[in-house]
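K.L.:
sequence unknown, structure follows:
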């Protein structure tokens, strides 16, 4: 994969698949300002690239993510400095700081392209917040998870309490968040937090790339629409969701792609799809030969 660096993350792309790698391996990719600032930049870069159709999020070193960098919280200028504010302005600054951190993970959800988390080793606290904002999740058999915030006297505020119930259920989320217990890959799979478990990091990398490449080979319009409609339907009635998808397809269903997909099956070849440029604008040039 060809790559480049941003603050706290590395970005690569190959064969229609983009990779965002958390890159603080000496600190188990513990989350600090560089990572919170770097993630949205990396997501925007790959989301606006018409050659990228799926994004994988992974971690460097021995662990996926060790959670918030507790060491950084004890340094001057850390978010906790705002927590002792007594004036309305000081409390508002702290609220805005939290929202800025939340926005880093929400970037995965707002990305028009599917985002897949490839988890190995520890995925603790803020790491769970991160993966719940992704669309698909896979892990190694030695992966360990924990909604750890109560153990450091914090109410989890970066997305787990909002997104995890929709993945594993409300009651299970309550138990995991109140106990802060650690659970492994097998339980994560049983709870449907992850969709599959791989025997090693190498197997995870290959397996998730194959899944991403398979999705990337499908119609970008159909994949983008599926993600958008599912996210919209999560927070609305069935009737509203049906109306939304009818409107979506009325606006974006592309007859040429549908017909070419059907012909490609008959002719035993790959269909030809249009590339999507930034903000979902459809290129008038297809990707034949790209």
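P.N.:
Done, it's in. Bear in mind that the values here come from a model prediction, so they are computed numbers and not experimental data.

K.L.:
CA atoms for contacts and neighbours, from now on please.
P.N.:
Fine.

K.L.:
just checking, what packs against the helix or strand hosting residue 233?
P.N.:
Assigned by DSSP states H and E, residue 233 belongs to helix 220-234. On a contact count with 3 or more Cα pairs under 8 Å, 6 or more residues apart in numbering; DSSP states H and E, helix 220-234 meets helix 238-252, strand 274-276.

K.L.:
Return the most buried member of the ones you listed.
P.N.:
strand 274-276 (a mean of 22; mean count of other Cα atoms under 10 Å).

K.L.:
Okay, one more to line up with it:
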């Protein structure tokens, strides 16, 4: 891997943010995941970034899931009245969901590199990413039923739209059993299993990020945006929306730059995107 350079002001106490390649942001989870929302929302406004890699900085695990003591204390200090208590708990869940959705909300492609233990919350995080790699030593589990709840931060919402094997998905979700990286690939959760551990899978993710970062940022951003739209709409709705989207985006100078580079056999250069809106 290349030597990383920091992205000033982006790191937090629990999340390390650096730029190991031009236009690539590397987000490494040191301990706590709840700061992901602020970090990804900040990255979403950074015009020098074109692709993001998400990994754990810990050598033996991606995430062991939610802290059980924290889970047991979720209701502390809430109202004794059932309706108000339910509303307060709902607000907590929505806050957690928004934190994970910030990954999907990011306009740039996010590549996740999982390794080691990847339980519970790990699946929520990975399902919100665009490209998912796993080291061969990764052990997964949709763990929530073992602590008495249905997964509520994204796994059950996104995995049915990701998985190619729904029978296997249901088995994993109901049983909470461990499953291997090979089974995760069979499920469709990951597209690539990399032999080794953290360093090997992170290297593979950064290689893919490097390739994506050389492409037209307008084309890549639009592709992610339209893929997510297609997931949540009918084919005709997406075709109509794409026609409107590209009615504007086909006017990009990036196309002329690419045509010029093909003719001259030179490497294209693209202008920065500039400050983006909070949400496209």
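P.N.:
Thanks, I have the structure now. Just so we're clear, the structure is a prediction, and the values are computed from it rather than from any experiment.

K.L.:
Fetch the TM-score of the aligned pair.
P.N.:
The TM-score (TM-score structural alignment, normalised by the length of structure 2) is 0.90; 268 aligned residues with a Cα RMSD of 1.8 Å.

K.L.:
related to what we said a few turns ago, redo the helices and strands packed on helix 220-234 of structure 1 as TSV? Include distance to residue 207 of structure 1.
P.N.:
Below are those laid out as TSV (distance: least, Cα to Cα, whole Å):
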stretch	distance to residue 207 of structure 1
helix 238-252	31
strand 274-276	25
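
K.L.:
Any idea which of the ones you listed gets closest to residue 96 of structure 1?
P.N.:
helix 238-252 (31.7 Å; Cα to Cα).

K.L.:
how close does the closest one sit to structure 2?
P.N.:
Its matched residues in structure 2 lie on average 0.8 Å from helix 238-252 of structure 1 after superposition (mean Cα distance after the TM-score superposition for structure 1).

K.L.:
now that helix: which residue numbers in structure 2?
P.N.:
Per the alignment by TM-score structural alignment, helix 238-252 of structure 1 matches residues 235-249 in structure 2.

K.L.:
Surely residue 30 of structure 2 and residue 17 touch.
P.N.:
No. Taking contacts as Cα atoms under 8 Å, residue 30 of structure 2 lies outside contact range of residue 17: 10.4 Å.

K.L.:
Comparing those two, which residue is more hemmed in?
P.N.:
residue 17 (23 against 17; other Cα atoms under 10 Å).

K.L.:
Alignment lookup: that one to structure 1.
P.N.:
Using TM-score structural alignment, residue 17 of structure 2 pairs with residue 11 in structure 1.

K.L.:
Who's the closest spatial neighbour of that match, skipping the chain neighbours?
P.N.:
residue 20 (4.8 Å; Cα to Cα, 6 or more residues apart in numbering).

K.L.:
Tell me, how many residues neighbour the residue in structure 2 that the one you found lines up against?
P.N.:
In structure 2, residue 20 of structure 1 lines up with residue 27, judged by TM-score structural alignment. For residue 27 of structure 2, the count of nearby residues is 25 (other Cα under 10 Å).

K.L.:
mean distance, the helix or strand where residue 27 of structure 2 lies to its aligned residues in structure 1?
P.N.:
Taking DSSP H and E as the criterion, residue 27 of structure 2 maps to strand 24-29. Its aligned residues in structure 1 lie a mean 0.9 Å from strand 24-29 of structure 2 after superposition (mean Cα distance after the TM-score superposition for structure 1).

K.L.:
other SSEs contacting that strand?
P.N.:
strand 15-21, strand 51-56, helix 198-213.
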